[in-house]
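Novice: After the sequence you'll find the predicted model.
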Amino acid sequence: MADAPRTPPLDQATRHWAFAAGAASLTPMLLQLPNVMAGTIAACAIAVAALAWRQPAHSLIRLLLAVSLVGTVLALSRFSFGRDTGCAMLAAMLAIKPSETATLRDARSLVGFALFAPFATFLLDQGPLSLALGLLATLISLLALQRFADVEAGDTSAPTLRHRLPAIGRLVAMGVPLTLAAFWLFPRMATPLWGVPERALARPGLSDSMTPGEWVDLMNDDTPTLRVRFFGAAPRQEQMYWRGPVLWQFDGRSWTQPGWYRNLPVADTEPAETRWDYEMEVESTDRRQLVALDLPLSAPAGTRLSIDHGLWAEHPQTTLGRWRVQSAPPRRYQAELPQTLRHAALELPPGYNPRTLALARQWRAEAGADDAAIVQRAMAWIRAEFAYTLDTPLLGRHAVDEFLFDYKQGFCEHFSSAFVVLMRGAGIPSRVVTGYAGGYRNPIGNYWLVRRSDAHAWAEVWLPDRGWVRVDPTAAVAPERIYDTLEDRAPGAGMFGAAGGVTPLLDMGDWLRRGWNDFVLGFNAARQQDLLKPLGMDPLGGRGLIALFGAAGGLALLWMLWLSTREPHEADPVLRAWHRMDRRYRRLGLGRESHETADDWARRVATARPDLGRDLLKLSHRFINWRYAGTRTGRLATHEQHDLVRALKAHRPRPPGERR
């Protein structure tokens, strides 16, 4: 059996187009991967492109590249499988794919495989930057495919980008109306038919555990975590404590959430008269735990409250979420503490922090039964002798002892952890609360922005007749003892969200991102039902949406049919004028037949209409010379072109017998 014919080898220009499409498709994916992994894959992609710039790499080199890069990706992902690992593997394969690009068929395979990357990026991020880079990658890929088609057809010329873009624009214009109709009108379900795979690498943010000293990277991350719009009065910035995971269990090093308390009934509260009504736009976290202004009065639809007023969603938050919540500061919070909870809020691991426990017992003996006096004494001690800094040493086994008696410097994790251990040692039920503190008010959109750098930890102690009371030992540090803060490391972000350095340009950028979230990412099934509500129409049901989508889709298909049958725009002005003149003759029944040359057509017209033939023959000769025999360049050629276009436009055949 004869060997199948091979596709033609690649010339350098076509190879470069294929590589450009691969690089453009890889870029948005790399921006969403962890820095070390993205840098490794990018370095490999650059090395492979340099190696295969003129010819494909040897098969042994390709094998070594594939094995080493796959092994590196798996090692960096700690051999965990999920969305991150799958996308990283796709990026790695795309990075080494150019090494085997030798023929036109290989180039098509490279571009086709590359197009998976920008679409897979949306599994990790749905922001406007990812969309813009994905569209750019798609445009470059279409241009590359057009180049491949020209080469396969034997056209070795190199049309300019200006000449290629109209054809690409025509293809895009065909698909955009149907795409928009499907996005806005195709009936959406409240929940998808299938789940999105879990992420292998956890997103930075609040978790259900806290180890003092491990939040430095999080507190240096200015990525937005939620945007809040208040309906009515907003609390003062120092009142904005966004309650997140409540940590009860301490093993001597880390604080964690227990599993037993989540299904217990919500603790009773007596809210104060102050009410805060607000809507939170929460960035995806891949976790079920949400935050809410301390304390939420009730759980919005799709969420529930735990016994300690932690807000939990029914499903992991893999996409942007929007929640309408009401909160109020408590006048009393669980005034009666059950014995099981009291025991959990006093438990300490044996064999840790003996100096702290000795001090706590001493204070208890001196204060008697006055728990509030012990709390005030601890806060006064912190205010007088402790300092705030992010530069903290790694603490040892007795971490609380070392912090309270040796270093006396740290940030919110150290203060809250040590304070709760001290209170428990004195017999006061207490727990650690993590979340965010403060925020930045964007004056452009009049909403509050809370970043990951606003992460904070504080304490809650249980006092008789009052219940749980918030105590923030970090805020007690005297201002003159605050040495190293986030303002020193990242201007415009602070522990309490003071963003005085944020420029109007950044405000505008975040406001635009919020608009994107609201207009695109927040367009869910409920909002789709109310799509025509501004026009005074009732909410659309499933049948109404299907009917509307069918009508819009039918119009979009008619638009595609019209564009596909319409003659493409001619880039050459001389040809455009020639075809326009042909259409004028066609209206007289003398149009040029598809098999006729320009000269044959002019002679046929001269036989039928001698009054038109002489001028048409002159124009046809000029057109033939310009089209097939023209050798002039520069200004003279441009002048001749303009003169011929004017002559073709001016020639207007008239019906028989009509006087000029």
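Specialist: Alright, I've got the coordinates. Please read these numbers as outputs of a predicted model, since none were measured by experiment.
Novice: going forward, measure contacts and count neighbours with C-alpha atoms only.
Specialist: Noted.
Novice: And what about residue 326, helix, strand or coil?
Specialist: Recorded secondary structure, residue 326: strand (DSSP: H, G, I helix; E, B strand; the rest coil).
Novice: try this one next to it:
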Amino acid sequence: MSETLRRLDAAPRAYALLAAALALLPLLLQLPSALAMATGAIALFVAAASWRRPLPAWLRLLLAIAMLAGVFWVMGTRMGRDTGCALLAAMLAIKPAETNTLRDARSLVGFALFAPFAAFLLDQGPASMGLGLLAALAALFCLQQLADAEAGLPTRAPTLRQLGSTARLVALGLPLLLAAFWLFPRIGTPLWGVPDRAVARPGLSDRMTPGDWIDFLADDSPALRVQFFGAVPPMQELYWRGPVLLNFDGRTWTQMQWMRGLPPAPVVSAAPRWDYEIELEPTDRRQLVALDLPLAAPADATMSYDYGLYAPRPLGSVSRWRMRSAPPAQFESQIKQTLRRAALQLPDGFNPRTLALARQWRQEAGDDDAAIVQRALGWIRAEFAYTLDSPLTGRDAIDEFLFQRKSGYCENFSSAFVVLMRGAGIPARVVTGYVGGYRNAYGGYWVVRRMDAHAWAEVWLPQRGWVRVDPTAAVAPERVYDTLEDRLAVGGGALGGMNTLWDFGDWMRRGWNDWVLGFDAKRQQRLLQPLGVDDLDGRELGLLFGLFALLALGGMLAWLARGQRERDPLLRAWHALDRRYARLGLGREPHEPALDWAERVVRSRPQATHTLLPLSRRFANSRYADTAGDKALAQDLRRHRP
């Protein structure tokens, strides 16, 4: 029977299963938790059940059908990146069921290496990279063990020397890898039509329906990081402006697209002014956010009439934007009639109780719009509560919220407030974005999480223009002004330790974004700016890459040549002796034992009887007999001359 078809022993099987498990781990961490746990459990069951004997064909078929059904149940039937990665994890989980021979083990390890690569389609963070590297090292070590098993050598527990040998194989290609990453000319768009959103997450939408943000508000992953240069705004000013929603159909607020093509509305800025840089995590949209209000659009971005910022393409990778903002003293103090009508529009036949109350307030307040605003805020502050447990409402959603439930979260409060203002004849609109932030103690920057997504209102008041009003802050200021840092500082103890770990982990992630994910074509072209080279074109980058690649390949060849040098000093001395006799035409044949060779040389050169023959006998005893090492032999071999 061929060695590759020989049934696996326990040790090679264990190494193959361990390598496959380490390769599967980073992919499981990116899948939905229920699917990941089920896939992991199936993988453990298959590995244990097939340890001694192959699983029957009917059971393998049943497992495959169950895994396919589970994947499509959780991920849906539409094929795409996420579903494909889940199917890959499922196939790898049941692959050990048919791993019986050395060839099967090699197939398992090779197939398993697709899993960490697939994980990079879902996440490109340092954890995924570290786990992927660990999986690659485990796969290389396993392949070495399988080669030993095929050669009939004993498979032993890993030693530091064996692990070091595997690590050296990886280190051998590292210089070339770094040269390719830093210097190989990059292009500004993905190859082969791969979408920019390959690792992006849903961003702020241009529409809002109360109830849609539950997933956002339960997600504590970072949405953006902000580095201030100079003064930092107070917490109550940390409103990060995103889409402005003007149109309302009775349930859903949407953006008016025509406003994107107009120049920004006139604004008179107040003091102070804030200078900062935003690092945005990947999203599937073009929408940027800025501290309310941005003074100008950053480079390569555009600003709409309502001061929304837009990138030229979807933000599918980490991006950085340098901005300046200032609070407005007057924001469009003269409103156009077209915009005024849009900001007062309400659908017919919806929310009659709300509109009746608004008309009553208007009659009682006369022309004092500010009094109506304060009356609404006072009512909310006195009778309403903040909660995320806000079920979807019926047709008259605003009436139900204001007069029955009187509890909800920012989407409910902002939507109801704007409808109430419009009913009273006050132009109003919904603004979405983020609020607050959390200062990272290690990096000194601010982190805004996806759970900080927020919606507030803007009302138009005479002489002042658009004024920000946050009804959520009226009922739950802790939702807006408290930060994670404040809450953990109160708890202290273990919570404080969690805060420190979170700070350090995010600081590491930011560094990864800066040096790896954020290293795009523009930054590559500016790579040598510290050396006085302002811009590198593709040709110059190609030449630099070629030079460093040659140096890296030369280093690899030198390392390999050094590796070919015999490490055993006794063998080096013996081979040197052989070469000296080979110059006389008396070199040893590859198949010739040491003593046979010495006797052949003695027949031609009798004077070697008392020198070469004893040396050969000592060498044979030292190499093959169970005797103590001859410490002087190597030196005697080097001294001997034909």
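Specialist: Yep, that arrived. Please read these numbers as outputs of a predicted model, since none were measured by experiment.
Novice: corresponding residue for residue 343 of structure 2 in structure 1?
Specialist: Per TM-score structural alignment, the equivalent position to residue 343 of structure 2 in structure 1 is residue 345.
Novice: What are the neighbouring residues in contact with the nearest residue in space to that match that is not next to it in sequence?
Specialist: Distances taken as Cα to Cα, 6 or more residues apart in numbering put residue 429 closest to residue 345 of structure 1, at 4.7 Å, once the chain neighbours are dropped. By Cα atoms under 8 Å, 6 or more residues apart in numbering, the contact set of residue 429 of structure 1 is 342, 343, 345, 346, 423, 461, 462.
Novice: Residue 278 of structure 1 belongs to a helix?
Specialist: No. Under three-state DSSP, residue 278 of structure 1 falls outside any helix and is assigned strand.
Novice: Relative to residue 301 of structure 1, how far out is it?
Specialist: 15 Å (Cα to Cα, to the nearest Å).
Novice: Give me the more crowded residue out of the two.
Specialist: Ranked by neighbour count (other Cα atoms under 10 Å), residue 278 of structure 1 and residue 301 place residue 278 first, with 19 against 11.
Novice: Can you list the residue ranges for strands in the stretch 301-450 of structure 2?
Specialist: Assigned by DSSP state E, counting those that start in this stretch, the stretch 301-450 of structure 2 shows strands spanning 302-303, 309-310, 319-325, 328-331, 385-386, 407-408, 428-435, 438-439, 446-449.
Novice: do the stretch 151-300 of structure 2 as well
Specialist: For the stretch 151-300 of structure 2, strands defined by DSSP E, counting those that start in this stretch occupy the ranges 207-208, 222-228, 239-245, 247-248, 253-254, 267-269, 274-280, 287-288, 290-291.
Novice: ok, and what's touching the last one?
Specialist: Which is strand 290-291 of structure 2. 238, 239, 240, 241, 242, 309, 323, 325, 326.
Novice: which of those residues sit farthest apart?
Specialist: Spatially, the most separated pair among the contacts of strand 290-291 of structure 2 is 238 and 309, at 16.9 Å (Cα to Cα).
Novice: Between those two, which has more neighbouring residues?
Specialist: residue 309 (23 against 19).
Novice: Show me what that one aligns to in structure 1.
Specialist: Under TM-score structural alignment, residue 309 of structure 2 pairs with residue 311 in structure 1.
Novice: Equivalent analysis for residue 359 of structure 2, please.
Specialist: Using TM-score structural alignment, residue 359 of structure 2 sits opposite residue 361 in structure 1.
Novice: Quickly note the distance from that match to residue 386 of structure 1.
Specialist: Taking Cα to Cα, one finds residue 361 of structure 1 at 21 Å from residue 386 of structure 1.
Novice: And those two? Which one has more around it.
Specialist: Neighbour totals were compared for residue 361 of structure 1 and residue 386, and residue 386 leads with 23 against 18 (other Cα under 10 Å).
Novice: mind checking what that one lines up with in structure 2?
Specialist: For residue 386 of structure 1, the aligned position in structure 2 is residue 384, judged by TM-score structural alignment.
Novice: again, but for residue 286 of structure 1
Specialist: So, by TM-score structural alignment, residue 286 of structure 1 is matched to residue 284.
Novice: which ones are touching residue 178 of structure 2?
Specialist: So residue 178 of structure 2 contacts nothing (Cα under 8 Å, 6+ apart).
Novice: ok, now how distant is whatever residue of structure 1 lines up with residue 35 of structure 2 from residue 30 of structure 1?
Specialist: Residue correspondence to structure 1 (TM-score structural alignment): residue 35 of structure 2 is matched to residue 37. Separation of residue 37 of structure 1 from residue 30 of structure 1 (Cα to Cα) stands at 8 Å.
Novice: One more: residue 66 of structure 1?
Specialist: Where residue 30 of structure 1 is concerned, residue 66 of structure 1 sits at a distance of 18 Å (Cα to Cα).
Novice: Mind checking which of these two has more residues around it?
Specialist: Higher neighbour count among residue 66 of structure 1 and residue 30: residue 30, with 23 against 17, using other Cα under 10 Å.
Novice: contacting residues for that one?
Specialist: Per Cα under 8 Å, 6+ apart, neighbours of residue 30 of structure 1: 38, 39, 41, 42, 91.
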